[in-house]
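Visitor: compute the structure for the input listed below.
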Amino acid sequence: MKNKHLVKPDDFTVEEIDSIIELGMQIKQNPREYIKVCEGYLMATLFYEPSTRTRLSFESAMSRLGGKIIGFSDPNASSVSKGESLEDTITTVSKYVDIIAMRHPQSGAAQQAASVSSVPFINAGDGGNQHPTQTLTDLLTIKSCMKRLDNLTIGMCGDLKYGRTVHSLAKAMSRYKNIKFVFISPEELKMPEYVLNDLGDTQFIETNSLDDSIAELDILYMTRIQRERFEDRDEYERLKDVYILDSKKMENAKSDMIVMHPLPRVNEISTDVDIDSRAMYFEQAQYGMYVRMALIMKLLGISK
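Guide: I've put the predicted structure just below:
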C-alpha cells in the first residue's frame, strides 16, 4: 500500500482495507506503542471546506504518531485566494511534505488532486461525492462493536442523496458477505441511482419509515439533513426534522443494535439517546483517529 492514493474506498482491495482495520484495532489497544513511528515525517492538511472532526482527527493522528502538520483550514488564507489552480497547489505542496489530506467542496476535486500529487494523497471528503476515511472509521467501529463485517442488516436514515458518508459506506459494505441495506429517506433524498447500481447483488430495500424498519436492524446509521447542500431553503426547512431518533424509538430496536452518525448532528438524534449503551457516535469519532493513524502508516510504508 506504500505510496498509494485514497480517493474512494474501492481504491483498496478488501484485503488492504481489512489490514488497515486490523492495524487500527491494534493501535486502539496500545496507542503508546506508536508514538514515534512517524517522527521526521510531515503531513499537509488542506481544507477548502469547514471541518472540525475530520481535520482535527487527521492532525491528532499524525501528531500521535510523532509526525508534524502544515496546511490551512481556510482557503482564503492561501494562494487559492490569488487564483492558483488546485493542480498547482497540490503539485507545489507535494514538494514540501510526505503525505497530503485534502477536503474540498467540489465533487471530483480529490481525483483531480491525486492525479498530480507526487506523495500519497488522502481524500478527506469532496463535495457530495466520497469520504473514504469516514468509511474506514465506520468499518473499524462496526468491527469493534459487532466483531464482524458480514451478516449484517444496516439501516441508513436521512439524507441519502447528498450524504457522501453513506455513499462510501454502502459501496464498501457491499463487498462483504450477506449484507442487507435498508435505505430510509423521504422521496426527495433517496439514495442516488449510481450508488444503487454499484451495490451489485447486495440486497436492499427503500422505505420512508424509520419506525417500521428499526426492529430488524443490526446497525442504524443516522445522517444530518445538510443545509449547505440545498439550493432551496424552503425545501430544507420542510425536510430537516423528518427523522428524529429518540429513546422511545430505541425501545423497538434490538438490544445489541448500534447507532452510528458521522457527526455533527443537529436534531436527528435526541440527546436522550446519548446515555443508551447502543449509542456509538462519539466512540465512532475516536475510532476515526485510530484508523487514520493506521492509514497514514500504511501509505507511508511504516511498520511499528
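
Visitor: going by C-alpha atoms from here, please, whenever you check contacts or count neighbours.
Guide: Noted.

Visitor: distance check, the most far-flung residue of the chain relative to its centre against Met102.
Guide: Using C-alpha atoms, centre = their mean, the residue of the chain lying farthest from its centre is Lys82. It sits 30.7 Å away. Distance, Lys82 to Met102, using C-alpha to C-alpha, to the nearest Å: 19 Å.

Visitor: another one to check against the first:
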Amino acid sequence: MEFAGSHILSVDQFERPDVERIFEVADRMEPYAHRRRITRVLEGAILGSMFFEPSTRTRVSFGSAFNLLGGEVRETTGFEQSAIAKGESLYDTARVLSGYSDVIAMRHPTPGSVAEFAGASRVPVINGGDGSNEHPSQALLDLYTIRSELATRGRSIEQLRIAMVGDLRFGRTVHSLSKLLALFPGVQVVLISPRELRMPEGIVEHLRASGHSVLESEELESSIAHVDIVYSTRIQEERFQSQEEADLYRGRFRLNQSIYTANCEPNTVIMHPLPRDSRDNARELDDDLNDNPNLAIFRQADNGVLVRMALFTLVLDVVDQVDREARDVNWYTARRF
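Guide: Model (predicted):
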C-alpha cells in the first residue's frame, strides 16, 4: 500500500510486504524510543488524540510516539467533554478537528465509527479501536512482539503455533491479529474460549481459507501444551448486556505459574494486550507469573511505541528524514525531553 497520507483503519489494508515495511521502520525507531537518540522530524506537527472510550496504554503510547518524533499532542477524552455530547455528528467533528491536526488517532465504542470519521477527515486517521471490530495498531505491535520473541529462539512467524484464550467474540485485538497471521504460511491456531465467546465464524473461515490449522476448544490446560505463544485476553465486560452476564465468564480461564509449568513447553511466550484483570474473581494471568522470563506483556506494551512511531513516520512521509534530523544524547539529557 501507499502509506503517505493514508488512513490506517483495518488490517485488511495490509499485504505481507506492508507489514514487513512497518516492522523495518519500527526497528529503526528503537534508539529514539529508548532515548539514545533524539529526532525532531515532526516538530510543529500536531496529533489530534481523540479517545471516546477508556484507554491508558493505547492513548499514552500514541502520544508518546508522537512526542518522541518531536510533535505535539492535543487530547480529547470521553464523550462528556466533547461537542458530540451536544449532538454534533462525527462528520462535523471530523471536518473541524482535522483542521487543527496533521494526523488523528481515534478510539470509539461503535464498530465502523472510526472509518465513518475518516471519511470526513482532511488528514490521516489511525484507528485506535472501534468497539469490538478492530484494533490495527495493537495487532501490529502484537505481531511485532511475536516476531521479536521468536527471533531470540531462532524462529520466525512462519510455522507459528499460537493459542488465543478468553473472550474471542468481543476481543478486537484477536480479530485483527488473526487477520495478520493469515498473511504468513503454516500457522497453527488454537482458539480457547467458552462456546458463547467463540471467535467470529468469518475470522475462523478466513484463517482456514488461508491454509492454516484452526482448533477450537473449551479446555485450557490440554490446549496450551504444544504452542509457541499463549495470547490471553480479558473478558470484555463493557461489551456485554449486563455486568451479571460478564461475570458468568470472568475467571473461566486462569493461567498461573503452576498451570504453565505443568502444561506449557519451557519457552512458551505469554502475551496479553492489557489491561489484565487483576481482581480476585478474574486473574486471567496471575501475578505469580510476573517473574517468569517468558512473560512478554510489558515488552509487548513497550513495542507499541516503536510500531506507532513507525506508523506516524510512514503516514506523514518522513521516514527518510528521521536520521538526518537526529542527534545522539546521553541518557540523562534524553530524559529531560
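
Visitor: biggest helix in the first structure, by residue count?
Guide: helix 281-300 (DSSP state H).

Visitor: residues in the second structure matched by stretch 182-191 of the first structure, start to end?
Guide: Per the alignment by TM-score structural alignment, stretch 182-191 of the first structure matches residues 190-199 in the second structure.

Visitor: quick one: buried residues of that stretch?
Guide: Residues 190-194, 197-199 are the ones in stretch 190-199 of the second structure that count as buried (16 or more other C-alpha atoms under 10 Å).

Visitor: quick check: chain neighbours aside, which residue is closest to the counterpart of Arg229 of the first structure in the second structure?
Guide: Taking TM-score structural alignment, the alignment pairs Arg229 of the first structure with Arg239 from the second structure. Closest residue to Arg239 of the second structure apart from its sequence neighbours, by C-alpha to C-alpha, 6 or more residues apart in numbering: Phe170 at 6.8 Å.

Visitor: sec struct for the counterpart of the one you found in the first structure, please.
Guide: The alignment partner of Phe170 of the second structure in the first structure, by TM-score structural alignment, is Tyr162. What DSSP: H, G, I helix; E, B strand; the rest coil gives for Tyr162 of the first structure is coil.

Visitor: give me the neighbour count for Tyr162 of the first structure.
Guide: Neighbours of Tyr162 of the first structure under the rule other C-alpha atoms under 10 Å: 22.

Visitor: same deal with the one 10 residues further on?
Guide: Other residues within reach of Ala172 of the first structure, judged by other C-alpha under 10 Å, total 23.

Visitor: again with Gly40 of the first structure
Guide: 10.

Visitor: gap between it and Gly66 of the first structure?
Guide: Counting by C-alpha to C-alpha, the gap from Gly40 of the first structure to Gly66 of the first structure is 8 Å.

Visitor: what do you get for Ile142 of the first structure?
Guide: Distance, Ile142 of the first structure to Gly66 of the first structure, by C-alpha to C-alpha: 27 Å.

Visitor: more neighbours: these two, which one.
Guide: Ile142 (21 against 17).

Visitor: so what corresponds to the more buried one in the second structure?
Guide: Counting by TM-score structural alignment, Ile142 of the first structure lines up with Ile146 in the second structure.
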